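Trainee: The following comprises the amino acid sequence and a computationally predicted model.
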Amino acid sequence: MPAFEYKALDRQGKQSKGVIEADTARHARSQLRDQQLMPLDIQPVVEKESRTSGGFTLFKRKISVAELALLTRQIATLVAAGLPVEEALKAVGQQCEKDRLASMIMAVRSRVVEGYSLADSMAEFPHIFDDLYRAMVASGEQSGHLDVVLNRLADYTERRQQLKTKMAQAMIYPVVLTTVAIGVIAVLLAAVVPKVVGQFQHMGQELPWTTQLLIASSDFVQHFGLIVIGLIFVLVALFKRLMNNPAYRMKYHTVLLKMPVVGKVSKGLNTARFARTLSILSASSVPLLDGMRIASDVLQNVRVKQAVEEATARVREGTSLGSALANTKLFPAMMLYMISSGEKSGELEQMLERAADNQDREFESNVNIALGVFEPLLVVSMAGVVLFIVLAILQPILALNNMISG
């Protein structure tokens, strides 16, 4: 039975909205009238979601990783308690505080009631339940251990949320420091320096090169500062447009991997994500080739994704997973060793999980090292700029004092 989102008025004229299950929109209106409600708007949930998520929209009806983890954990708990899937979905949908979450859950339930599997029902919302999520749910349904797989999915989504939170917290200080540094220097050049240094131009003698450079920089900021800011926005928009081109995106991601510090962090992020995703899928009894295909889809770097796809083709031809990944020359030696030993010992699932844990630790270490290098460099650079400004101001003053004393 399909689910419909509705807006209606009660007897007091107060507007209410929610989700209702009905065979058709007319049936939904009839049910609302039976509840003493005057229907204003009724739309099928799936149709509304697909229209909102398709194409370019300013606001997509997505949910946060934390919300997805909570929903997954709730469904897993109810399924483990012996409730049928449709009843578990109904209970979770009724407990949701946000209307859009309740609408989505009830729409999935309506598909399950119609006879579709849970994974196929979730396919109606690909912007919420990605390929990895649906593949694991499908394997859980086929193996009869849906509750175990859902709990594993909840752990995975929670771990991903923790990683994002750590990254955000780690980036707060560098971003704030960079913004303040640029702002202070811009204010000094645009407002303070002209008032202090401008009088030196009337001294009738040649100014030191530092003062001349400072005056030129100040004039440039005053006359072209806004133009430079506008140019930066144009370059950012142009960059995003170029990234929509597969060829340019491939070149950029390839160069990114070769950069000294950023490349190591990017490579660590993608290899860690691949190892974690493949370990989760392997533990959920997803075939290796399907797992590699799905794991490649969650990678952000196009060059790494292409390498994994090439490795998948080699595995399909009979090459071992460790050898196929080694040919890409992108995965760390320790990870390759652990995967190869897991294949030989028949414990690939456990070794993939250990490799994923090791890659996560290495990635966090690389991020900390990168930030540890960036922050002192930024402080030293800002101090150098301020020192240059101070020297450029003091040199003419000292020269004037020497002239007076002479």
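Mentor: That came in fine, so what should we check first?
Trainee: From now on I want contacts and neighbour counts done on CA atoms only, so please keep to that.
Mentor: Fine.
Trainee: what packs against the helix or strand encompassing residue 213?
Mentor: Element membership of residue 213 [criterion: DSSP states H and E] is helix 209-243. On a contact count with 3 or more CA pairs under 8 Å, 6 or more residues apart in numbering; DSSP states H and E, helix 209-243 meets helix 193-197, helix 246-258, helix 348-405.
Trainee: Can I get those helices in a markdown table including distance to residue 47 and mean neighbour count?
Mentor: Below are the helices and strands packed on helix 209-243 laid out as a markdown table (distance: least, CA to CA, whole Å; neighbours: other CA atoms under 10 Å):
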| stretch | distance to residue 47 | mean neighbour count |
| --- | --- | --- |
| helix 193-197 | 60 | 15 |
| helix 246-258 | 30 | 15 |
| helix 348-405 | 38 | 16 |
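Trainee: which of the residues in the helix holding residue 213 are buried?
Mentor: 210-212, 214-215, 218-219, 221-222, 243 (16 or more other CA atoms under 10 Å).
Trainee: Number of residues surrounding the closest residue in space to residue 60 that isn't next to it in sequence?
Mentor: Spatially, and ignoring its direct neighbours in sequence, residue 60 is nearest to residue 53 (5.5 Å; CA to CA, 6 or more residues apart in numbering). For residue 53, the neighbour count with other CA atoms under 10 Å is 18.
Trainee: so who does residue 53 touch?
Mentor: Residue 53 sits next to 60-61, 127 when contact means CA atoms under 8 Å, 6 or more residues apart in numbering.
Trainee: got another, please set it beside the one above:
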Amino acid sequence: MPYFAYKGRNARGELLQGVLESADSGGVADQLFSTGVTPIEIVATSKPKMDGADNWWTKLTEPKIRPIDVQLFSRQLHTLLKAGVPIMRGLGGLQESAINKSFGRVVKDLRESLDAGRELSAAMRRHPDVFGPFYLSMVRVGETTGRMDEIFLRLFDQLEFERDMRERVKTAMRYPMFVVIAMTIAIAVINLFVVPAFAKVYAGFNAELPLMTRVLIASSNFTITYWPLMLAAIIGAAFGFRTYVATPKGRFQWDKIKLRLPIVGKIMLKAALSRFARSFALSAKSGVPIVQGLNVVAQTVDNAYIASRVEQMRDGVERGESILRTAVASGVFTPVVLQMVAIGEETGEIDDLMDEIGAMYEREVDYELKTLSSQIEPILIVGLGILVLILALGVFLPIWDLGKAAMHK
């Protein structure tokens, strides 16, 4: 996504400036408003650079900043602030002890920004690829309420939850992906090497070959003749898909389609709704107004389609509608969740109940991921069986027919 340089003023009238990443200038304005900053000027710019990162060799060899780095940073900062350590001294210690040198440079920039009079949220806003909109908004809430140590602990818990979800999805998909890759390689080897060898043998029979054998040989000849074009088409299709998905419209359409995919679609939906519920509960417990909280939470669900539904909820609440009514209109929540939202609104404990909703979805996702392999295995076995059957019929039917002819003689 492109980067935009901004100038704005916070609630105290102080001038702030920095660089944010967003799809357009309107997205930057929304991010700024959600953190209590009124934008004055927003212009397109290049990606912000940090000291020591301009050298091409440094860019090539420097370690990437991982989510675990931000997670550990949140936990360490919580411990330091809770112990009464001044934030400048705490950041200095974290900079010196940083194992990831790239993240160490980010911490150094945070210290320098604080030393220049910026707030911590404004300093973090200079690194949109490290600290996301939700993280920035929660830090802003901590600055407003004076509960920075508690905010960083909650952010640590949230990041741990998201990391655990990603790891479980990767673990569940490892075996199916391995089987699919192995089948793809097997098909390529059969078409390029196995079938041509048998085709030379069958050519000496001077007899009409069975249909399955002719199909195999035609497929093999096509692959051998046009494999450069097929490879170029696959690469072009992959590049075109990535380019389309990188656009706001393309990402929206793809995220909508993902939720309708067999087996994995329901897991993606529940995972996104779990992130929404957890994030909403965290922002509500931290004292963020509901409208502002929904605006920020929409950016954490990692799905443009669901994010648009959450934004519709925000617009409805802004018009004075209840959370329940807007949740029903969104069309993405289950009846059980809607019932809990209704109870939460009546009792004023929406934050606790949203936490329970997040935990419920998390348990469902955990169960779905544990059974994912068993759900995909029958499909893979059927696919592998069809492949073996086609290969066996195509290769051995001519030999079988030849043997029958010899017996009749």
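Mentor: Yep, it's here. Everything numeric here is computed off the predicted structure, so don't read it as measured data.
Trainee: Can you give the structural similarity as a TM-score?
Mentor: After superposition, the two chains reach a TM-score of 0.82 (TM-score structural alignment, normalised by the length of structure 1), with 357 aligned residues with a CA RMSD of 2.3 Å.
Trainee: and for the helix holding residue 213 of structure 1, what span of structure 2 is it aligned with?
Mentor: Taking TM-score structural alignment as the measure, structure 2 aligns residues 211-245 with helix 209-243 of structure 1.
Trainee: residue contacts, the equivalent of residue 339 of structure 2 over in structure 1?
Mentor: Using TM-score structural alignment, the equivalent of residue 339 of structure 2 in structure 1 is residue 337. Shown in contact with residue 337 of structure 1 (CA under 8 Å, 6+ apart): residue 322.
Trainee: Which residue is the nearest non-sequential neighbour of residue 360 of structure 2?
Mentor: Counting by CA to CA, 6+ apart, residue 274 is the residue found nearest to residue 360 of structure 2 once chain neighbours are left out, at 7.9 Å.
Trainee: gap between the most centrally placed residue in structure 2 and residue 7 of structure 2?
Mentor: Closest to where the C-alpha atoms of structure 2 average out (CA atoms, centre = their mean) is residue 302, at 5.4 Å. Separation of residue 302 of structure 2 from residue 7 of structure 2 (CA to CA, to the nearest Å): 27 Å.
Trainee: Likewise for residue 52 of structure 2?
Mentor: Taking CA to CA, one finds residue 52 of structure 2 at 25 Å from residue 7 of structure 2.
Trainee: Those two: which has the busier surroundings?
Mentor: residue 7 (17 against 11).
Trainee: wait, is the more buried one part of a strand?
Mentor: Yes: when DSSP: H, G, I helix; E, B strand; the rest coil is applied, residue 7 of structure 2 is found to be in a strand.
Trainee: if I read this right, it contacts residue 32, doesn't it?
Mentor: No: Residue 7 of structure 2 is beyond contact range of residue 32, at 9.8 Å (criterion: CA atoms under 8 Å).
Trainee: Quick check: neighbours shared by the two?
Mentor: Taking CA under 8 Å, 6+ apart as the contact rule, residue 7 of structure 2 and residue 32 both touch residue 39.
Trainee: For residue 111 of structure 1, what is the corresponding residue in structure 2?
Mentor: Counting by TM-score structural alignment, residue 111 of structure 1 lines up with residue 113 in structure 2.
Trainee: so that match touches residue 123, yeah?
Mentor: Yes: counting by CA under 8 Å, residue 123 is a contact partner of residue 113 of structure 2 at 5.6 Å.
Trainee: that older thread, to residue 276 of structure 1, which of the helices and strands packed on helix 209-243 of structure 1 lies closest?
Mentor: helix 348-405 (4.8 Å; CA to CA).
Trainee: Map residue 315 of structure 2 across to structure 1 for me.
Mentor: Correspondence of residue 315 of structure 2 to structure 1, assessed by TM-score structural alignment: residue 313.
Trainee: Let me see the ranges of the helices in the stretch 51-200 of structure 1.
Mentor: Listed in chain order, the helices of the stretch 51-200 of structure 1 (DSSP state H, counting those that start in this stretch) span residues 65-80, 85-95, 99-113, 118-122, 131-143, 146-187, 193-197.
Trainee: Any chance of a markdown table for those helices, columns distance to residue 289 of structure 1?
Mentor: Formatted as a markdown table, the helices of the stretch 51-200 of structure 1 follow (distance: least, CA to CA, whole Å):
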| stretch | distance to residue 289 of structure 1 |
| --- | --- |
| helix 65-80 | 26 |
| helix 85-95 | 29 |
| helix 99-113 | 28 |
| helix 118-122 | 19 |
| helix 131-143 | 12 |
| helix 146-187 | 19 |
| helix 193-197 | 64 |
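Trainee: do you know which of those helices lies nearest residue 346 of structure 1?
Mentor: helix 131-143 (20.3 Å).
Trainee: List of residues touching that closest one?
Mentor: So helix 131-143 of structure 1 is contacted by 117-120, 122-123, 146-150, 153, 277, 281, 284-286, 294-295 (CA under 8 Å, 6+ apart).
Trainee: Cool, thanks, talk later.
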